[in-house]
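J.: attaching a predicted model along with its sequence, questions to come.
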Amino acid sequence: MELKRRNRVSAEFSMASMTDIIFLLLIFFMITSSAISQSAIEVKLPEASASDASAQDPAAVTISKDGKFFIKDKEIAPEDLENVLVNTFKDDKNPSFTIRADGDAKHKDVVFIMNIAEKHKYNIAIATVEETQ
């Protein structure tokens, strides 16, 4: 006596859910790619002076184009800058400051301040202005 199987497994599956997933992935990659291109906007660093830094943000280090460092309108020698920052933030729980560099300032001066911030775990922000066309 031959028994027939009533439950057969179908080798086919619906592609409708697969197309939905592909469509969602396509939307996701389109959105993220446009966000990446927006963050690649060229910026021009502002020409900052010591008076601009103290008026807008009391916790700001300003670098002039001739390589001088300023905190609150006071010129600070590069070798004393780390000690001044440590003394300024000794009581802060979350120390942070802004780097305001002139557009013609040397990159090594900005990196010098960033190294101090990294050494002492300070949060930093770099002031920039969007380039107008």
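T.: Thanks, I have the structure now.

J.: going forward, measure contacts and count neighbours with C-alpha atoms only.
T.: Noted.

J.: using the three-state scheme, assign I113.
T.: Assigned by DSSP: H, G, I helix; E, B strand; the rest coil, the conformation of I113 is helix.

J.: presented hereafter is structure B, for comparison with structure A:
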Amino acid sequence: MNLSRRRKLSSHVETSSMNDIMFFLMLFFLIVSTMVNPNVIKLMLPNARSGKQAMKQPITISVDAAGTYFLDRTPITPTELEPELARRIAGLESPTAVLRVDASLNVQKLVDILEIGNRLKIKMVMATQAQQGK
């Protein structure tokens, strides 16, 4: 009598680590998809013989401790500031102004200049000085 048992071969694949891999892949694709800008249009741009770039010179508006206004180192009265700025930015695509206001002045002079820049649609950048000793 043949009483030997037949051994059944079974193939089994461990998939417990697949859950971790799928989770990390899902996180990766979610993060990457938020970084991609969908508004980008791929273009082949034409070549130019000269590699020069047009440098934009910002307009400098300064107010010293005495309250004197300067437009690119030229003294100017506060009432003349807006028309002179409008004249200088005429024809510029994206005008930029650097504000240099003395720290001892009150904030109102700075706000007045910012309002003028807002009316004329000028990008305003405030110049600051790094703190010493930090």
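T.: Sure thing, it's come through. Just so you know, these numbers come straight off a predicted model, no measurement behind them.

J.: any idea what the TM-score comes out to?
T.: Remark: TM-score between the superposed chains equals 0.56 [TM-score structural alignment, normalised by the length of structure 1]; 90 aligned residues with a Cα RMSD of 2.8 Å.

J.: give me the buried positions along the longest helix along structure 1.
T.: Counting by DSSP state H, the longest helix found in structure 1 is helix 16-39. Residues of helix 16-39 of structure 1 include none that count as buried (16 or more other Cα atoms under 10 Å).

J.: following element in sequence after that helix, please.
T.: Toward the C-terminus, helix 16-39 of structure 1 is succeeded by strand 43-44 as the next helix or strand (DSSP states H and E).

J.: quick one: that following strand aligns where in structure 2?
T.: Aligning strand 43-44 of structure 1 against structure 2 (TM-score structural alignment) gives no matching residues.

J.: quick one: contacts of that strand?
T.: 103, 128-131 (Cα atoms under 8 Å, 6 or more residues apart in numbering).

J.: now do stretch 106-124 of structure 2
T.: For stretch 106-124 of structure 2, using Cα under 8 Å, 6+ apart, the contacting residues are 82, 86, 94-99, 101.

J.: just the buried ones from those residues?
T.: 82, 86, 95-99, 101.

J.: just those residues: which are in strands?
T.: 96-99, 101 (DSSP state E).

J.: chain center to stretch 89-96 of structure 2: distance?
T.: On the basis of Cα atoms, centre = their mean, to the nearest Å, stretch 89-96 of structure 2 sits 19 Å off its chain's mean C-alpha point.

J.: many thanks, I have nothing further to ask.
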